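1. Next comes the sequence, and after it the predicted model I'd like to discuss.
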Amino acid sequence: MPTREEIWHEADLPTRRLAGLALNPSTPEDVLLRLLSDAPLAARMVLCMDRDLPSAVMDAVITHPDTRTRGFFARNPYVDPAQRARLVDDPEWLVRALLADGPLTTDDTVPRRLPDDTVLRMINTYDDESLGGSLYRQISAELWEALPTHPDPKARVWGAGRWGSLSPETRAALLADPDDAVRERARGCAQWEDVAWVESQFPDRPCHARTGTLVNHPLSRALIDGVLTAPAGPDERGALALNPTLPPDVVILLAADPDPEVREGIAHRADLGPDQLRALAVDPDPEVRLAVSLHPAWSEEERTAIDYEVPMDRTFGFHPELLYPRDPEDVRRDALSGHPILRRHAAQEHSLPPDLLERLTVDDDLGVRVLVAQNHPDASAELLLRSFLEYTGRERARLPHRPNFPTDGLAPYADDEDPEVRALAARDPATPPETVGRLTRDPDPAVRAAFARHPGLPPARLTELLDDEELVQHAAANPALGVETIRRLAAALPVS
């Protein structure tokens, strides 16, 4: 199956015009149905993947004879997941696999969850290859919690995969489960807590599995000593420093390692002793001092005395909600800390209480403010706009898509030297028509595209862009197009 990019690359101008009509909020339902039935593949792809759809159109997608068309809808991030879930028993393997893989998005946003009964249906009827994508990202927290003790044995197999977070009672029940597959899965997870088993499976050459073992699994003393004296790769002591099961003497040893990256890894550990903390707090490497400055053992006064520098070149983006939320008191402690990075940790929370939300919204650290804007559902319009104007790092483009991002008052940004800021004026219905028309000729392609969709685009320029090789799709998606014009443009479709 060709990729989305390949399909679009092959689309000619008339097809791209039809794709724009597929996105136009003014396009009537009967025209959308005609596009679904008769439009070329690229236009059907845009229709089924890149917008929400009226219920009648979704009904027609579900029964569409073309596998690729149904597959596009399986990856649509804009429709209610319950509508995508109607494809759960699709006759084609490809459609089912795409449904399991999840919506196609341009960022790392966690997709909206599929209905629990749909997930259970997939677990019971799909093969391992179909479930090998990102189904886990579409499972609700409630279902994840229920899987280890679910009446359905195939659900319990999935639940056993969360072995590290399960209670001793639940683990014991899974190990004694009446179902063979559940017991096998539980035993397979449990054996990775046996240091002898881990040692027997330890690769003898550098690879992802070897590094993963060093970081995540309990290690025998013989294995630890072997890595310390004869590492197979240059970064293995650093990986070892992250292992939560290290004995105290090894922690002490690595806290004084000559490699600053090893000391930085050790500085994050909760089991550091007072001597190691004091030594790391005056470490010659600034990254080590920064890492240890976050240690929970410090009082605020002690933390302030550490010579650390807060980095500003980090990504301040979206953080998915945790399956197990942090303790509210820990969040409050971080939010009230004098350390900007601890406040940044608090700012990632989606459910900050009102007083902390108000406090962090006006924090003097850019990272704190932007993280609130990126993650809190009640981030204000003022904060969202300020964050977009001040933050130019990765995931900046996500901010204008947040629910409260403003539209009014953006016209003055039309002449900003930053093209991403200029494009904001395309969101303002009050941007003057002459400005809209001028910016469809902007040097930046994203700015041109944004203003080609502005409903205030002068009619003559809009008509001109409907035949423009670059901007035809955006012009055809312009809601200022009248229904009669839309029907005339759609008349280019072949008669079925």
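-> Thanks, I have the structure now.
2. alpha carbons only for contacts and neighbour counts from here, please
-> Will do.
3. can you pull the contacts of the spatially closest residue to Asp90 that is not a sequence neighbour?
-> Spatially, and ignoring its direct neighbours in sequence, Asp90 is nearest to Arg96 (6.2 Å; Cα to Cα, 6 or more residues apart in numbering). Shown in contact with Arg96 (Cα atoms under 8 Å, 6 or more residues apart in numbering): Ala74, Leu87, Val88, Asp89, Asp90, Ser130.
4. let's bring in a second one:
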Amino acid sequence: MNHVLCGLAANPALPSEFVDLLIAVADADVAGHLADRADLSHAQAVALVSRHEDVAVQLAYAGRLTAADVDPVAQPRAALALLDEGVGRPEWARLFAADPVVERREKLAACSGLPPDVVDKLAADTDVRVRTELALWTTPETAARLARHPHAEVRRAVAANEATPPAVLAMLITGEGLPPAQSCLVCDREATPFVHDPHCPRLDCDLLPGDSCDGSHESTVHETQRMALLNPATPTEAVVAFADHPSVHLRWALAARPDLPPAVCEQLAGDPRPGVRATLAENPAIDEALIRALATDEGHDVQRRLAHHPNVPLDVLTYLAGATRIGSTLLPRIAGATPFEVQELATSRNAAVRMLLAERRDLPPVIRDALAADPDAKVVKSVAPHPGLSEARLRAMVDLHGVRVVAKVAANPEASPGLLEDLARHEPPVQKAFRVIARNRHATAPALLGCLTDRQARPIAAGHPALPHQVIVELLADDEWRVAEAAAANPSLPPAVMSELVRCA
């Protein structure tokens, strides 16, 4: 792979005439980078496809090709991509529905807006993979028809399809009103009863660990129920009975549904598996009483997930901030706090609570500045990227808290060029800060030269347009391919060098 040419192909400043020259000499890797260009013309896209068919799919999905540009026989993957985008021709769908290559029929089955005769043909396909793919994406009418399919794998796909009618999903999850399935992927291949060894040594085996069939296709039926539980179109009344199901996977899926009645939520809150309770803890269906009960649940991840509940009371959130590790993230309840609540959070004696508030980027200046002067470094780290902080205040953060806040200060969108230069020279150096500075649009040449000394920041800095021209040119020969490629993609690369690279390709 020629990494310099790949970088050059992605360079946004590359003149159109140089793009034409690159198309003429591009290998598959360079062609892939050219296909990603935002300024690639239709004529250039067609020329690129004529040399490298592999990029046709990429260009088709990007809207750079039309049906007139594609031959479905010579470029089947591109034609299928256009059908998938809804801009292919109906006759192509009929062509692929009879294609001997099953992968093409399978891809066609995932396309929307297919002619009715094509849908009927795919629904009767001899390969279960095609029927399954159709069931997963098809219309309500066809999904209802495929729910009665004799193959359990097709029914599983219907259960996952959100277009499936609610009444049909209710039948799939309970089994009532449907004839029993006659086959599944397990009994298609193995004599029953059979349980797939989780440590199966066969390299050509694609059954999942624990897949089983004793004639009732139990593992596929179980997965069908799980898909229906996860499907928001499945009626509430059809799912509530699973609250005490022996399968933890089904109870886990049920716990995520936002339409659960209070009694079911209460039942799941007492589930013996912490994963079920943790999923429930984040569910907006639970009320304040259950939130307070779960706040003292020390099961794995329950308290952390509860902190992400959109309606957690602030006093509970304050408790959770001290009881579990939430991390630096903007919680939904913090994001939705009222002005009065913001003031209350800002004056909390719990530094972890002030840190959570500091993740907001719309704080009133008075509160923002107060948090910026907080004596706790984790609070200052969270507020440091907040827009509107003065340079004097940003520098004061570094003076007070040193290496603990340097990277976050460098991430401030209004950090001045001079401040970034000083942060790049900070002693002791902060490795993460180099990567942040290299991404900052205000970074200057002196700051970027400092970033080049760090292995991880070097390829980022090599692509920054403020880097001196001569340094960019020197980096084209760097031993690290990511650095050379980034330098070639740098929009400040001199046009004369671009021309030389293209003409020598």
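-> Yep, it's here. This is a predicted model, so every value here is computed, not measured.
5. among the contacts of Arg96 of the first structure, which ones are buried?
-> Ala74, Leu87, Val88, Asp90, Ser130 (16 or more other Cα atoms under 10 Å).
6. quick revisit: among the contacts of Arg96 of the first structure, which lie within strands?
-> Among the contacts of Arg96 of the first structure, no member is found in strands (DSSP state E).
7. so how far does the helix or strand that contains Ala263 of the second structure sit from its counterpart in the first structure?
-> If you go by DSSP states H and E, Ala263 of the second structure is part of helix 262-269. On superposition with the first structure, the mean distance recorded for helix 262-269 of the second structure (mean Cα distance after the TM-score superposition for the first structure) is 3.5 Å.
8. could you say what helices and strands that helix packs with?
-> Helices and strands touching helix 262-269 of the second structure, by 3 or more Cα pairs under 8 Å, 6 or more residues apart in numbering; DSSP states H and E, are helix 248-255, helix 274-281, helix 288-294.
9. Could you check how far the closest residue in space to Arg453 of the first structure that isn't next to it in sequence is from Thr431 of the first structure?
-> Leaving aside its sequence neighbours, Arg453 of the first structure sits nearest to Asn478 (Cα to Cα, 6+ apart; 4.4 Å). From Asn478 of the first structure across to Thr431 of the first structure, the span is 15 Å (Cα to Cα, to the nearest Å).
10. Those two - which one has more neighbours?
-> Taking other Cα atoms under 10 Å, Asn478 of the first structure and Thr431 do not tie; Asn478 has more neighbours (26 against 22).
11. quick one: the more buried one and Pro455 touch, right?
-> Yes. Proximity of Asn478 of the first structure to Pro455 meets the contact threshold set by Cα atoms under 8 Å, at 6.1 Å.
12. hmm, who's touching the helix holding Ala263 of the second structure?
-> Under Cα under 8 Å, 6+ apart, the answer for helix 262-269 of the second structure is Val240, Ala243, Arg251, Ala255, Val276, Arg277, Leu280, Ala285, Ile286, Asp287, Leu290, Leu294.
13. Mark which of these are buried, thanks.
-> Of these, these count as buried by 16+ other Cα under 10 Å: Val240, Ala243, Arg251, Ala255, Val276, Arg277, Leu280, Ala285, Ile286, Leu290, Leu294.
14. how about the fifth one, what's its partner in the first structure?
-> So the one you mean is Val276 of the second structure. Applying TM-score structural alignment, one finds that Val276 of the second structure aligns to Val262 in the first structure.
15. Same question for the last one.
-> For Leu294 of the second structure, the aligned residue in the first structure is Leu280 (criterion: TM-score structural alignment).
16. same check, this time on the third one
-> In the first structure, the residue equivalent to Arg251 of the second structure is Arg237, according to TM-score structural alignment.
17. What distance do you get for that match to Arg263 of the first structure?
-> 10 Å.
18. ditto for Glu358 of the first structure
-> 37 Å.
19. cool, and Arg96 of the first structure?
-> 47 Å.
20. Relative to Arg422 of the first structure, which of the contacts of Arg96 of the first structure is nearest.
-> Ala74 (34.5 Å; Cα to Cα).
21. okay, now Ala170 of the second structure: neighbour count?
-> Neighbourhood size, Ala170 of the second structure [other Cα under 10 Å]: 23.
22. Give me the aligned partner of it over in the first structure.
-> Under TM-score structural alignment, Ala170 of the second structure pairs with Val195 in the first structure.
23. Is its match in contact with Pro218, as I believe?
-> Yes. Counting by Cα under 8 Å, Val195 of the first structure does reach Pro218; the two are 5.7 Å apart.
24. joint contacts of the two?
-> With contacts taken as Cα under 8 Å, 6+ apart, not a single residue reaches both Val195 of the first structure and Pro218.
25. I'd like to know how many residues surround His401 of the second structure.
-> Count around His401 of the second structure with other Cα under 10 Å applied: 16.
26. Cool, thanks, talk later.
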